[in-house]
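Trainee: what follows is a protein structure lacking sequence information:
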């Protein structure tokens, strides 16, 4: 996973990130986060996202507070922060799903929502770039901005909330052509059938 993050954030996006060897890690990895991992048919990790409760340190509050504008950083047990969303798909990846996005994008988004529903979350807060904000909008899981975009390194970054609800999960499943849960352990009480 840390190698995938290195390839995506250091090599591809050229972000200023902490690296050691060909691995990308930061202090938030020391806080025992939840990681959602996407494995390919070859069992290699092809995607990841990190989730942390906002009741402790977060990237938004502790690294990017300028993105809050006049708002206060969330600190609630029903709001978690996502970070380090990354995909590294081989050229042989199956055709794109709706919106020209890889089905793997929808799978990770669905996994985030399933995790949120299973843990009684209402929202996920995230710091992302405006490119990823467009991807979220195409996927029908739009970011509700907290403040205005700001330059961060070589990109425009923005902070915002993502809704955790059965409705958002159904939209993601329908748009991504997902027929049921994506997490390994099905979560009781969630709609499992095809959407549409």
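Mentor: Great, that's in hand. A quick note: this is a predicted structure, and the numbers were derived from the prediction, not measured.
Trainee: CA atoms for contacts and neighbours, from now on please.
Mentor: Noted.
Trainee: wouldn't residue 60 be in contact with residue 127 here?
Mentor: Yes. With contact defined as Cα atoms under 8 Å, residue 60 and residue 127 form a contacting pair (6.4 Å).
Trainee: try this one next to it:
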């Protein structure tokens, strides 16, 4: 019988050991697997956005096997600071819009599809819980397709645009937007109001 998956949300100072595992996972996915040109140290991938983020991790046997983070667009966030050209410099700044970034599933995880779907569902639940009207993300077309396959209702609002190099050549980015409303939540098995 497979072990259970557990979802935790936390801020940087609340769960340092979980965050350290998440940074290791991010390094494995973004630096080793994808070959992105991003800052890293000691086999960890972290940046200045982590401090103010709300982090989400999927744990299996107390090991981080999935992850994403979210930032309010009222603060400086990844799309605004690193990829504003994707939106022609017109990035959202609103208390009701949050950014999702650094979505990762452990390479080689036996239950990777289940972990990914759980993370996508949790993105929608998070949006509902923080009373966001929209979630925005800069991501690659592969993740965009996966999110759609999971049932999350999204719209591409920019891209694709080449934003760097990776192991497979050019890294393309798109910007996706997700309205947090009853149809979106129902599409991933959630209600508009938390239980």
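Mentor: Here it is on my side, so go on. Predicted, not measured: the structure shown is a model, and the values here were computed from it.
Trainee: any shared contact partners between residue 60 and residue 127 of structure 1?
Mentor: Residues touching both residue 60 of structure 1 and residue 127 (Cα atoms under 8 Å, 6 or more residues apart in numbering) are residue 159.
Trainee: tell me where structure 1 has helices.
Mentor: Along structure 1, counting by DSSP state H, helices occupy 2-5, 59-62, 103-118, 130-138, 166-175.
Trainee: could those helices go into TSV alongside distance to residue 22 of structure 1 and mean neighbour count?
Mentor: Below are these laid out as TSV (distance: least, Cα to Cα, whole Å; neighbours: other Cα atoms under 10 Å):
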stretch	distance to residue 22 of structure 1	mean neighbour count
helix 2-5	6	20
helix 59-62	22	18
helix 103-118	23	22
helix 130-138	24	16
helix 166-175	33	20
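Trainee: can you lay out these as a markdown table showing distance to residue 51 of structure 1?
Mentor: Formatted as a markdown table, these follow (distance: least, Cα to Cα, whole Å):
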| stretch | distance to residue 51 of structure 1 |
| --- | --- |
| helix 2-5 | 15 |
| helix 59-62 | 11 |
| helix 103-118 | 8 |
| helix 130-138 | 17 |
| helix 166-175 | 17 |
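Trainee: among those helices, which is nearest residue 80 of structure 1?
Mentor: Nearest to residue 80 of structure 1, of all those, is helix 103-118, at 8.3 Å by Cα to Cα.
Trainee: against structure 2, where does the closest one fall?
Mentor: Alignment of helix 103-118 of structure 1 against structure 2: residues 114-129, by TM-score structural alignment.
Trainee: show me what that stretch is in contact with.
Mentor: Residues contacting stretch 114-129 of structure 2 (Cα under 8 Å, 6+ apart): 5, 58, 65-68, 98, 100, 105, 133-135, 147, 150, 152, 180, 184-185, 188-190, 192-194.
Trainee: check contacts around the residue nearest to residue 122 of structure 1 when sequence neighbours are not counted.
Mentor: What sits nearest to residue 122 of structure 1 in space, not counting adjacent residues and going by Cα to Cα, 6 or more residues apart in numbering, is residue 164, at 5.0 Å. Residues near residue 164 of structure 1 by Cα under 8 Å, 6+ apart: 113, 116-117, 121-124.
Trainee: those residues: which two are farthest apart?
Mentor: For those, the farthest-apart pair by Cα to Cα is 117 and 124; their separation is 10.9 Å.
Trainee: related to what we said a few turns ago, what residue of structure 2 takes the place of the residue nearest to residue 122 of structure 1?
Mentor: Here residue 164 of structure 1 is matched to residue 180 in structure 2, going by TM-score structural alignment.
Trainee: cool, residue 13 of structure 1 as well?
Mentor: Per TM-score structural alignment, residue 13 of structure 1 is aligned with residue 34.
Trainee: so its match is in contact with residue 164, correct?
Mentor: No. Taking Cα under 8 Å as the definition, residue 34 of structure 2 is not a contact partner of residue 164, at 11.3 Å.
Trainee: these two: who's more crowded?
Mentor: Here residue 34 of structure 2 and residue 164 are compared on neighbour count by other Cα atoms under 10 Å; more neighbours surround residue 34, at 16 against 13.
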